[in-house]
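Asker: Okay, sequence plus prediction incoming.
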Amino acid sequence: MQNKLHTLSLSALPKSFYEQSTLQLAQNLLGCLLVKESDDGITSGFIVETEAYLGPKDRAAHSFNNRRTKRTEIMYASPGHIYTYLMHTHCLVNVVCAPIDTPNAILIRAIEPFTGKELMKQRRGLQDIKKTTNGPGKLTKAMNITMEDYGKTYYSSSLYIAEGFNPTEISVGKRIGIQNSGEAVDYPYRFWVTGNAFVSR
């Protein structure tokens, strides 16, 4: 992969990038570079796994049936906003997508570390780089993505998404950890870079 990166632009992708259909964006995010600038350093990694959540008609979505709470309010904003939420002790990060008042979001499930690897390992208390970011709660801790990022945008904040690489093959399957979601359990809304070692499962 390294020889493909000499032309990378580390500037944030424009707002227009997020104005795609949810399922298309969930796939086009694969290979993009997720970057977080923090006081103790910059970390980045290539997005290698995503899950799409299609709002009001998707029983697995936080906004199912147009549920609108303090937590989900940002899902009703314009595409490209950052939706972070807490699950148990973990912070998870999502990309808000679809037109305003259409509360769709894409969960970033895993990244392949690119820069700031030592800082990531330090934050996670691990030496095995393959275990630092192969899950949605792991990658946020490794990159210092927190609830303070909630409501900001990926095109104008210290957490942003930049150009990356084009995956040669993308796999599609069921989402993970949504057992109590009725028929939504079987929706093929999870996407990952085929064969990548940092995919969560």
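Answerer: Yep, that arrived. Bear in mind that the values here come from a model prediction, so they are computed numbers and not experimental data.
Asker: From now on I want contacts and neighbour counts done on CA atoms only, so please keep to that.
Answerer: Noted.
Asker: Would you map the helices across this structure?
Answerer: According to DSSP state H, the chain carries its helices in the segments 22-28, 117-124, 136-143.
Asker: Pull out the buried positions in stretch 82-91.
Answerer: By neighbour count on 16 or more other Cα atoms under 10 Å, the buried set for stretch 82-91 is 82-85, 91.
Asker: what's the span of that stretch, first residue to last?
Answerer: Start-to-end span of stretch 82-91 (Cα to Cα, to the nearest Å) is 12 Å.
Asker: do stretch 72-88 as well
Answerer: Stretch 72-88 has an end-to-end distance of 17 Å (criterion: Cα to Cα).
Asker: For the most centrally placed residue in the chain, which residues are in contact?
Answerer: With distances taken as Cα atoms, centre = their mean, I108 lies nearest the centre of the chain, 2.1 Å away. Counting by Cα atoms under 8 Å, 6 or more residues apart in numbering, I108 makes contact with 47, 49-51, 92-95, 136.
Asker: Against that first model, consider the following:
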Amino acid sequence: MNKYKPVGNAFFEQPTLTLARNLLGCLLVKEMDEGAASGFIVETEAYRGPLDKAAHSFNNRRTKRTEVMFREAGHVYTYLMHTHCLVNVVSGAVDTPEVVLIRAVEPYDGLDLMFERRGEKTMKNLTSGPGKLTKALGINMNDYGRRFDEPPIYIAPGFAPDNISSGPRIGIPNSGEAKNYPWRFWVTGNMYVSR
């Protein structure tokens, strides 16, 4: 199936805030038996681990859920929030549990599959949020612990955004001063950005 060439693992070995910016424009691909679906990453959020009150690994919290965050950069960290599966790129060095949340993608390949999975009628709402994009692409908890540099879920080169904006992360009201860190990044003016 492999229509695209995944980025090498060295791509993920960047400082977390740098990776969060450099993921913008990359193609997120998920291959399944019924076909592949993909989208260009247009919004991310960085979570800086032990010192970041908004991170699942704040204070080096190590649980069954967060265990993959302590592994090498480039691993897939999926978790459930309410009924939605969210997908993150593990970004820190071993035992430095940092991640980048993929918040939105611009649909590219597999549109029929995406519309069917989402039951959505409009392009604008298809993948404009972290739970929407995982459902549309078929990303689920079975992807936990995989690697982003090999199928069935991987990141491939895409485009270089003309402009990138940044601001506070979303939906983390009880995280003290961390709620104000400007660690959300998005492709300026892209219609698929979550808000």
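Answerer: Here it is on my side, so go on. Because the structure is a prediction, the values reported are computed rather than measured.
Asker: Overlay them and tell me the TM-score.
Answerer: Between these two chains, after superposing, the TM-score reads 0.98 (TM-score structural alignment, normalised by the length of structure 2); 193 aligned residues with a Cα RMSD of 0.8 Å.
Asker: Tell me which of the helices of structure 1 lies nearest to P167 of structure 1.
Answerer: Across the helices of structure 1, P167 of structure 1 has its closest neighbour in helix 22-28 (9.3 Å, Cα to Cα).
Asker: Where does the closest one end up in structure 2?
Answerer: Using TM-score structural alignment, helix 22-28 of structure 1 lines up with residues 16-22 of structure 2.
Asker: post-alignment, the matching stretch versus structure 1, mean distance?
Answerer: Superposed on structure 1, stretch 16-22 of structure 2 shows a mean distance of 0.2 Å to its aligned residues (mean Cα distance after the TM-score superposition for structure 1).
Asker: mind listing what's buried in that stretch?
Answerer: By 16+ other Cα under 10 Å, the buried positions in stretch 16-22 of structure 2 come out as 16-17, 19-22.
Asker: go on, stretch 91-106 of structure 1?
Answerer: Neighbour-count burial for stretch 91-106 of structure 1 flags 91-99, 102-106 (criterion: 16+ other Cα under 10 Å).
Asker: do the same with stretch 117-125 of structure 2
Answerer: Neighbour-count burial for stretch 117-125 of structure 2, counted by 16+ other Cα under 10 Å, picks out 117-118, 125.
Asker: so stretch 83-91 of structure 1 matches what in structure 2?
Answerer: Taking TM-score structural alignment as the measure, structure 2 aligns residues 77-85 with stretch 83-91 of structure 1.
Asker: start to end distance for that stretch?
Answerer: In terms of Cα to Cα, the two terminal residues of stretch 77-85 of structure 2 are separated by 10 Å.
Asker: Contacts for that stretch next, please.
Answerer: Residues from elsewhere that reach stretch 77-85 of structure 2, judged by Cα under 8 Å, 6+ apart: 65-66, 68-69, 86-90, 99, 130-131, 134-135, 139-141, 143-145.
Asker: Repeat that for stretch 159-174 of structure 1.
Answerer: With Cα under 8 Å, 6+ apart as the test, stretch 159-174 of structure 1 has contacts from 4-5, 8-13, 27, 30-37, 46, 145, 149, 153-155, 185-194.
Asker: What about these, which are in strands?
Answerer: By the criterion of DSSP state E, membership of the contacts of stretch 159-174 of structure 1 in strands covers 33-37, 46, 190-193.
Asker: Verify the stated contact: D109 of structure 2 with S38.
Answerer: Yes - judged on Cα atoms under 8 Å, D109 of structure 2 makes contact with S38 at a distance of 5.0 Å.
Asker: more crowded one of these two?
Answerer: Legend: neighbour count by other Cα atoms under 10 Å for D109 of structure 2 and S38, higher for S38 (26 against 17).
Asker: Translate that one into the numbering of structure 1.
Answerer: Using TM-score structural alignment, the partner of S38 of structure 2 in structure 1 is S44.
Asker: With D149 of structure 2 instead?
Answerer: Here D149 of structure 2 is matched to Y155 in structure 1, going by TM-score structural alignment.
Asker: again, but for Y4 of structure 2
Answerer: Using TM-score structural alignment, the partner of Y4 of structure 2 in structure 1 is L10.
Asker: Contact partners for I145 of structure 1?
Answerer: Residues near I145 of structure 1 by Cα under 8 Å, 6+ apart: 36, 91, 93, 159.
Asker: From the residues you listed, which land in strands?
Answerer: In strands, defined here by DSSP E, the members of those are 36, 91, 93, 159.
Asker: Structure 2: which residue goes with N196 of structure 1?
Answerer: Taking TM-score structural alignment, the alignment pairs N196 of structure 1 with N190 from structure 2.
Asker: Distance check, its match against K121 of structure 2.
Answerer: 19 Å.
Asker: got it, and T83 of structure 2?
Answerer: Distance from T83 of structure 2 to K121 of structure 2, by Cα to Cα: 21 Å.
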